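> no sequence for this one, just the structure:
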């Protein structure tokens, strides 16, 4: 079962695709970032949507997991993140994927064992859990962590991934 994790952001949306095999073994398929340039909102959202559609087409995940929005003190920043997050939810849903959402602390607790882990700790554990993975930065590492979180939660629940 292939799972894509998406870490939404207006400037940089991280993505990571993993494969979960029988027995729960995880392997890295691909990861990266869809980046936008500063400017008007609508064209930036279009870039994010096109980039995520290309990732889905290239790597054929069957399940999507997306990080939930955290509360932000800056209302304008929270709104922009919400727009990027909407694209992260919409594109996989349009492709017919089931979309699951996880809070940042839940992802960190699942991957690192501590809900308030630092980004460096998350990236380190992603490399341990996915031997050979070399995510291109914190956004891609976070996206892989989101995919790992779903794989672990689905496995611990005794469910088929995506059930």
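Received it, and whenever you're ready, just let me know what you need. Every value quoted in this text rests on a predicted model; they were computed, and no experiment measured them. Numbers count the residues shown, from 1 in each chain.
> drop to CA atoms for contacts and neighbour counts, all remaining ones
Will do.
> Are we agreed that residue 100 is in a helix?
No - going by DSSP: H, G, I helix; E, B strand; the rest coil, the assignment for residue 100 is strand, not a helix.
> count of residues packed around it?
17 (other CA atoms under 10 Å).
> Touching, it and residue 64? I think so.
Yes - assessed by CA atoms under 8 Å, residue 100 is found in contact with residue 64 at 6.2 Å.
> burial measure for residue 133, as a count.
18.
> what secondary structure does it sit in?
Secondary structure of residue 133, per three-state DSSP, is coil.
> Same question for the one 3 residues further on.
Three states are possible here, and by three-state DSSP the one that applies to residue 136 is coil.
> Same question for residue 27.
strand.
> same check, this time on the one 10 residues further on
Applying three-state DSSP to residue 37 yields a three-state assignment of coil.
> From the structure, what's the count of residues near it?
When neighbours are counted by other CA under 10 Å, residue 37 comes out with 12.
> do the same with the one 4 residues further on
Each residue near residue 41 was counted by other CA under 10 Å, and the total is 14.
> again with residue 76
Applying other CA under 10 Å, we find 10 residues neighbouring residue 76.
> Comparison target, given below:
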């Protein structure tokens, strides 16, 4: 069983999702949105760092997956997003959790089946894949989507490598 924390970084809202993955099965463990507000920017980065730190202490994930920075229309927004990612990565790295990065289109492709999916489609598919009855806040759904993407990618890579060594078998 592999516990994965997925993070959708943002300077106002950071989505976090935790799943357990075993072979091709995934199980929902936790999700939340760290609300940073609109106050002093360094304070918001501190909220991201401490929030992720607390979640990691509580749930002990083995690996972390995070969304990469996309090309924003506004350079200032891209810089802030990069700093929010840095705060999340530092909090994770402080606990020796291995970090993996995925492009937004790859995450949507893994969860919805198309890289240009809308946030509502991601929310719907995450709920469906994890058999959740309640509607998930969109940033938390994005965090879960990042974790699901990593679980799928990890499983696929394990089987490609196993196929190259001659030890591959159907599960």
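Alright, I've got the coordinates. Given the structure is predicted, the values throughout are model-derived calculations rather than measurements.
> Just the helices from structure 2, written as ranges.
41-59, 75-93, 104-111, 119-129, 138-165 (DSSP state H).
> List the buried residues for the fourth one?
Same thing as helix 119-129 of structure 2. Using 16 or more other CA atoms under 10 Å as the test for burial, helix 119-129 of structure 2 gives 121-127, 129.
> The third one now?
Under the neighbour-count criterion of 16+ other CA under 10 Å, helix 104-111 of structure 2 has 104, 106-111 buried.
> The spatially closest residue to residue 11 of structure 1 that is not a sequence neighbour and residue 25 of structure 1, how far apart?
Closest residue to residue 11 of structure 1 apart from its sequence neighbours, by CA to CA, 6 or more residues apart in numbering: residue 36 at 5.2 Å. To residue 25 of structure 1, residue 36 of structure 1 is 34 Å away according to CA to CA, to the nearest Å.
> residues contacting the spatially closest residue to residue 81 of structure 2 that is not a sequence neighbour?
Distances taken as CA to CA, 6+ apart put residue 10 closest to residue 81 of structure 2, at 5.6 Å, once the chain neighbours are dropped. Contacts here follow CA atoms under 8 Å, 6 or more residues apart in numbering; on that basis residue 10 of structure 2 touches 80-81, 84-85.
> After alignment, which residue of structure 1 pairs with residue 10 of structure 2?
Matched by TM-score structural alignment, residue 10 of structure 2 corresponds to residue 9 in structure 1.
> again with residue 75 of structure 2
Residue 75 of structure 2 maps onto residue 75 in structure 1, by TM-score structural alignment.
> Can you report how many residues neighbour that match?
10.
> For burial, what's the neighbour tally of residue 86 of structure 2?
By other CA under 10 Å, neighbour count at residue 86 of structure 2 equals 16.
> nope, residue 138 of structure 1 is what I was after
For residue 138 of structure 1, using other CA under 10 Å, the count is 17.
> try residue 90 of structure 1
Around residue 90 of structure 1 there are 15 residues (other CA under 10 Å).
> so who does the closest residue to residue 41 of structure 2 other than its chain neighbours touch?
In this structure, residue 41 of structure 2 finds its nearest non-sequential neighbour in residue 11, 7.8 Å apart by CA to CA, 6+ apart. Residues in contact with residue 11 of structure 2 (CA under 8 Å, 6+ apart) are 36, 41, 44-45, 80-81, 84.
> Just among those residues, which is most surrounded?
residue 84 leads the contacts of residue 11 of structure 2 on contacts (other CA under 10 Å) with 28 neighbours.
> thought that one was touching residue 12?
No - judged on CA under 8 Å, residue 84 of structure 2 makes no contact with residue 12 at a distance of 9.1 Å.
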